[in-house]
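Novice: this one's structure only:
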């Protein structure tokens, strides 16, 4: 079974960006996350969403 939640490091790797850029996306609420205990995790289905948001912002 594939993972449903990714660590911030895994999400950054999948998006091909650095961790600081990923945290900027989280801070500006363009990337959905969940918090479980002290861990901040990224749902796998949030990755295509953030890509669509970034494409839309670039086109505007």
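Specialist: The structure has been received and is ready for your questions. Being a predicted model, the structure only gives us computed values, none of them experimental.

Novice: For the rest of this, base every contact and every neighbour count on C-alpha atoms.
Specialist: Noted.

Novice: quick one, strands of the chain?
Specialist: Secondary structure of the chain by DSSP state E: the strands cover 5-7, 34-36, 39-43.

Novice: Show me what the second one is packed against.
Specialist: In this case it means strand 34-36. In terms of contacts (3 or more Cα pairs under 8 Å, 6 or more residues apart in numbering; DSSP states H and E), strand 34-36 is packed against strand 39-43.

Novice: what about versus this one:
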């Protein structure tokens, strides 16, 4: 543990920061099921890349997807 500027102990992350995620990891980040995540990727809603034979989701693509959803919800008329 290290001390942050406030003097409190800060935890050191044990997992490396990843640039790309598996389908399962991306689904967990969004709090959705694996099947829905596959559907969003295959429909082009969330961008993915192939690395060799592997399909991976760049972390920033999840952020872009959530931002698009927020924009769409902001444009809906109030009920």
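Specialist: Noted; the coordinates are in hand. Remember, it's a predicted structure, so these values are computed and weren't measured experimentally.

Novice: Save the strands of structure 1 as a markdown table, and put in distance to residue 55 of structure 1 and mean neighbour count too.
Specialist: Shown next, in a markdown table, are these (distance: least, Cα to Cα, whole Å; neighbours: other Cα atoms under 10 Å):
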| stretch | distance to residue 55 of structure 1 | mean neighbour count |
| --- | --- | --- |
| strand 5-7 | 22 | 16 |
| strand 34-36 | 23 | 9 |
| strand 39-43 | 19 | 16 |
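
Novice: For residue 19 of structure 1, find the nearest of those strands.
Specialist: Residue 19 of structure 1 sits nearest to strand 5-7 of all the strands of structure 1, at 10.5 Å, using Cα to Cα.

Novice: about what we covered before: redo the strands of structure 1 as CSV? Include distance to residue 22 of structure 1.
Specialist: Below are the strands of structure 1 laid out as CSV (distance: least, Cα to Cα, whole Å):
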stretch, distance to residue 22 of structure 1
strand 5-7, 11
strand 34-36, 14
strand 39-43, 10
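
Novice: Between those strands, which one is closest to residue 56 of structure 1.
Specialist: Nearest to residue 56 of structure 1, of all the strands of structure 1, is strand 39-43, at 20.6 Å by Cα to Cα.

Novice: separation between the counterpart of residue 16 of structure 1 in structure 2 and residue 24 of structure 2?
Specialist: By TM-score structural alignment, residue 16 of structure 1 lines up with residue 31 in structure 2. Residue 31 of structure 2 is 10 Å from residue 24 of structure 2, where distance means Cα to Cα, to the nearest Å.
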